[in-house]
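Chemist: pasting the sequence and the predicted coordinates here, then a few questions.
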Amino acid sequence: MSIYKYWGFGLDILSEIPFPELSPVTSFEQAHVNIRMGEMPEIPDGFTFSTGSISYTMNDHELLFTVRDVGKYYVKDGDTIIIRPDHAGIEMRLLRLFVLAAAMAGILQQRRIIPMHTGSLLIDSKLTLIAGRSGAGKSTTLAGLMNKQYRIFSDDIVVLANGADHQMHGIASYPMIKLWEQSMQAFEYEDRSFPIMPGMEKYGLFFHDDFDTRAYPINRVILLKLSDDGRFTTERLSGGNAFEAVVEHIYKPSFFNSPDMRVLKFKTITQLLQNTEVYQIARPANCAPDELLSRVTALI
């Protein structure tokens, strides 16, 4: 059996299956996370909930989730992921997608680490995070920034970590940016060789050669949203307004709702905001990608 070694989300990962999305490494002393195929253990007790086609059961140190027509995933103690496909013919790309999403979010939650659902740029050795709910323009903005030769640090997830300087740092997840067809067309990207999942017009663009595994201090957060009045506005947020706006972009927020996790969220986001400027850009529902891009670049 082949064994594959990767780095991702700030962790050394040992896997029975290949992950072209992750950054390969030649060696490490001991893996932080082991990924393998196998049978699903039972979780005797836990909190159960569903989101769309995924049902979850979790307790303090275990997560079991089922993706309809894809498979089951078991995550334990922040170091183990077990996968059981629904059937032998399942497309591996689809199976991996949920490892890189909910399963790794479970690993981080069990390790008491907060992931943010945000893209990021590396500018002068500091990070600018760019976040927004679906439809707000994050993917289009990242595509435009990449087109203008800004350095993309991480596309969809940034892991928060305390720095030795007591400032909150960000760690990249993996070297792939995911773009919708609309963004691909707007900025004339032609590589559609890696569709994210069957039937979805969203594609992965790799940047392994430029991927940086170091942690960098975060000094700026830009939040995108649709405006209520059809106009562009840019506002700097502070205090409780900044906290409430930023905490909404924690990745897989339903994983961080226990009393202990709420304390962790409060401490982590509070520390992040101590040295970070937070801006909110509201944009019209229909606007040219370049117009939104110019609003973002004006802040960076």
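Modeler: Great, that's in hand.

Chemist: from now on I want contacts and neighbour counts done on CA atoms only, so please keep to that.
Modeler: Will do.

Chemist: all strands of the stretch 51-200 of the chain, in order?
Modeler: Per DSSP state E, counting those that start in this stretch, the stretch 51-200 of the chain carries strands over the ranges 54-58, 62-67, 71-76, 80-85, 115-117, 119-123, 126-132, 152-154, 157-162, 168-172, 176-180.

Chemist: wait, which of these is closest to His208?
Modeler: strand 176-180 (7.7 Å; C-alpha to C-alpha).

Chemist: compare the strands of the stretch 51-200 of the chain and give me the one nearest Gly239.
Modeler: Among the strands of the stretch 51-200 of the chain, strand 168-172 comes nearest to Gly239, with 16.8 Å by C-alpha to C-alpha.

Chemist: and the angle from the closest one to strand 157-162?
Modeler: 140 degrees (axes from the mean of the first three to the mean of the last three C-alpha atoms, to 10 degrees).

Chemist: now do strand 168-172: everything it contacts.
Modeler: 8-10, 127, 153-154, 157-163, 212-218, 268, 271-272, 275 (C-alpha atoms under 8 Å, 6 or more residues apart in numbering).

Chemist: alright, now check it against this:
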Amino acid sequence: MLIFIKCFATISIMKLGEVRAIMDNGLLDKKLYSAYGLRLASEIELPELWDEIDGEPDVIIELADLSGFVSGWSEDQLEHAEHDEVVIRVPDVAVYRVVGNHLIQMMPEKGADPREYRLYILGACCAIILIRRGMVPLHASGVVIDGKAYAILGDCGAGKSTLGTAFRHAGYQLLSDDIVGIRFNESNNSLTAYPGYPQQKLWKQSMDYFELETANYDSILESYDKYAVPVRDQFAREPVLLSGIFELEKADIPQIMMKPMKPLERIQLIRYHSFLDKLLKEMKMEQWLFAIAAKIALSVPFYQLKRPIHGFTAPDLVKKIINTVTEGEVVLL
């Protein structure tokens, strides 16, 4: 889900000429990348993504003077959707404009950290593109087990990335760290999960547990105790059939608990964990989300997985999930 910074600082708007002048190090002649099953042609450097050699781009990412789109906004307005475009303002970071299912424009603020404005390009902006292309962007990690994909949904801090790392250490491929794009296939009522990009974001506590030296990795933001961990050697680059969804929660319990979820609970879960749940209302796509959530709810098994608040349980959670999906536990759809 999209969470914007609540406090607001006065925005220092830059004209396009100024934008390009100060971004020489990050400005490219539309280099080709891939993420979420799409080819992205970007003049903004995106080192987190896979490079692509050739092919027609699905999405263009470019710098633009967007000052005219936000000049009349009040100080507390952060987004606006109208017709086929969405404009987002992130204080102290950038203004973004997403048009249809093919164009992302960005105007960074003076002094903005490239790591931070890239997060919004690869998160919120790409999530809008996915929705416009008929996919549900779930706030989830994704893993591949025996050639099938499983999405692990959860709130920020639930432990999705840590659990994904535990799966990697157990020899499984990661499909995504933060957003899993889901497409419902009308022809056979199946679901396809699309890979994100080969990077995880891990808190220092998880880094320490997995014996990853923080000195060898960059923090995702300045003075932030969370680190970018490349995972290109254990990442699934192609779409995979989705075979199950797990909701991960922290709870004041002594041990791991898991139970299957009922259909109505599943619909509510999909709506809650769609990456842009609050923006969908402005995009007038709430009914679309409800309809697609109902189809997803009846397509694969869903489980609620609770872990204790205290202690490090990621390896045990991996075993629990593996046992569940390999033993073929019967769950009413």
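Modeler: That came through, no problem. All values derive from a computational prediction rather than experimental measurement.

Chemist: Arg96 of structure 1 pairs with which position in structure 2?
Modeler: Alignment note: Arg96 of structure 1 maps to Arg118 in structure 2; criterion TM-score structural alignment.

Chemist: thinking again about what came up before, comparing the strands of the stretch 51-200 of structure 1, which comes out most buried?
Modeler: strand 152-154 (a mean of 28; mean count of other C-alpha atoms under 10 Å).

Chemist: buried stuff in stretch 198-206 of structure 1?
Modeler: The neighbour-count check on stretch 198-206 of structure 1 (16 or more other C-alpha atoms under 10 Å) flags Lys202, Tyr203, Gly204, Leu205, Phe206 as buried.

Chemist: could the strands of the stretch 51-200 of structure 1 go into a markdown table alongside distance to Glu42 of structure 1?
Modeler: Below are those laid out as a markdown table (distance: least, C-alpha to C-alpha, whole Å):
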| stretch | distance to Glu42 of structure 1 |
| --- | --- |
| strand 54-58 | 10 |
| strand 62-67 | 8 |
| strand 71-76 | 9 |
| strand 80-85 | 12 |
| strand 115-117 | 27 |
| strand 119-123 | 35 |
| strand 126-132 | 36 |
| strand 152-154 | 35 |
| strand 157-162 | 29 |
| strand 168-172 | 32 |
| strand 176-180 | 33 |
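
Chemist: who wins for proximity to Ser254 of structure 1 among those strands?
Modeler: Across the strands of the stretch 51-200 of structure 1, closest to Ser254 of structure 1 is strand 54-58 (C-alpha to C-alpha), at 10.0 Å.

Chemist: looking at the strands of the stretch 51-200 of structure 1, which is nearest to Phe28 of structure 1?
Modeler: Ranking the strands of the stretch 51-200 of structure 1 by proximity to Phe28 of structure 1 (C-alpha to C-alpha) places strand 80-85 first, at 16.9 Å.

Chemist: whereabouts in structure 2 does that closest one align?
Modeler: Aligned using TM-score structural alignment, strand 80-85 of structure 1 spans residues 103-108 in structure 2.

Chemist: what's Glu244 of structure 1 aligned with over in structure 2?
Modeler: By TM-score structural alignment, Glu244 of structure 1 lines up with Gln268 in structure 2.

Chemist: so what's that match up against?
Modeler: Gln268 of structure 2 sits next to no residue when contact means C-alpha under 8 Å, 6+ apart.

Chemist: circling back to that earlier point, wait, doesn't the match of Arg96 of structure 1 sit right on Leu49?
Modeler: No - using C-alpha atoms under 8 Å, Arg118 of structure 2 is not in contact with Leu49, being 10.8 Å away.

Chemist: what do we get in structure 1 for Ala158 of structure 2?
Modeler: Per TM-score structural alignment, Ala158 of structure 2 is aligned with Ala136.

Chemist: equivalent analysis for Tyr36 of structure 2, please.
Modeler: Aligned against structure 1 by TM-score structural alignment, Tyr36 of structure 2 finds its counterpart in Phe9.

Chemist: neighbours around the closest residue to that match other than its chain neighbours, how many?
Modeler: Spatial nearest neighbour of Phe9 of structure 1, chain neighbours left out: Ser173 (4.1 Å); criterion: C-alpha to C-alpha, 6 or more residues apart in numbering. Using other C-alpha atoms under 10 Å, Ser173 of structure 1 has 27 other residues around it.

Chemist: which residue in structure 2 aligns with Ser173 of structure 1?
Modeler: In structure 2, the residue equivalent to Ser173 of structure 1 is Gly196, according to TM-score structural alignment.

Chemist: which residues touch its match?
Modeler: Residues near Gly196 of structure 2 by C-alpha under 8 Å, 6+ apart: Ala35, Tyr36, Gly37, Leu175, Ser176, Asp177, Asp178, Ile179, Val180, Gly181.

Chemist: wait, the third one sits on Pro239?
Modeler: Meaning Gly37 of structure 2. Yes - Gly37 of structure 2 lies in contact with Pro239 (C-alpha under 8 Å); the separation is 6.9 Å.

Chemist: what's the mean gap between the helix or strand Arg236 of structure 1 falls within and the aligned bit of structure 2?
Modeler: Using DSSP states H and E, Arg236 of structure 1 maps to strand 233-237. Compared with structure 2 after fitting, strand 233-237 of structure 1 deviates on average by 1.1 Å (mean C-alpha distance after the TM-score superposition for structure 1).

Chemist: any idea how far Lys126 of structure 1 is from Ile218 of structure 1?
Modeler: Taking C-alpha to C-alpha, to the nearest Å as the criterion, Lys126 of structure 1 is separated from Ile218 of structure 1 by 6 Å.
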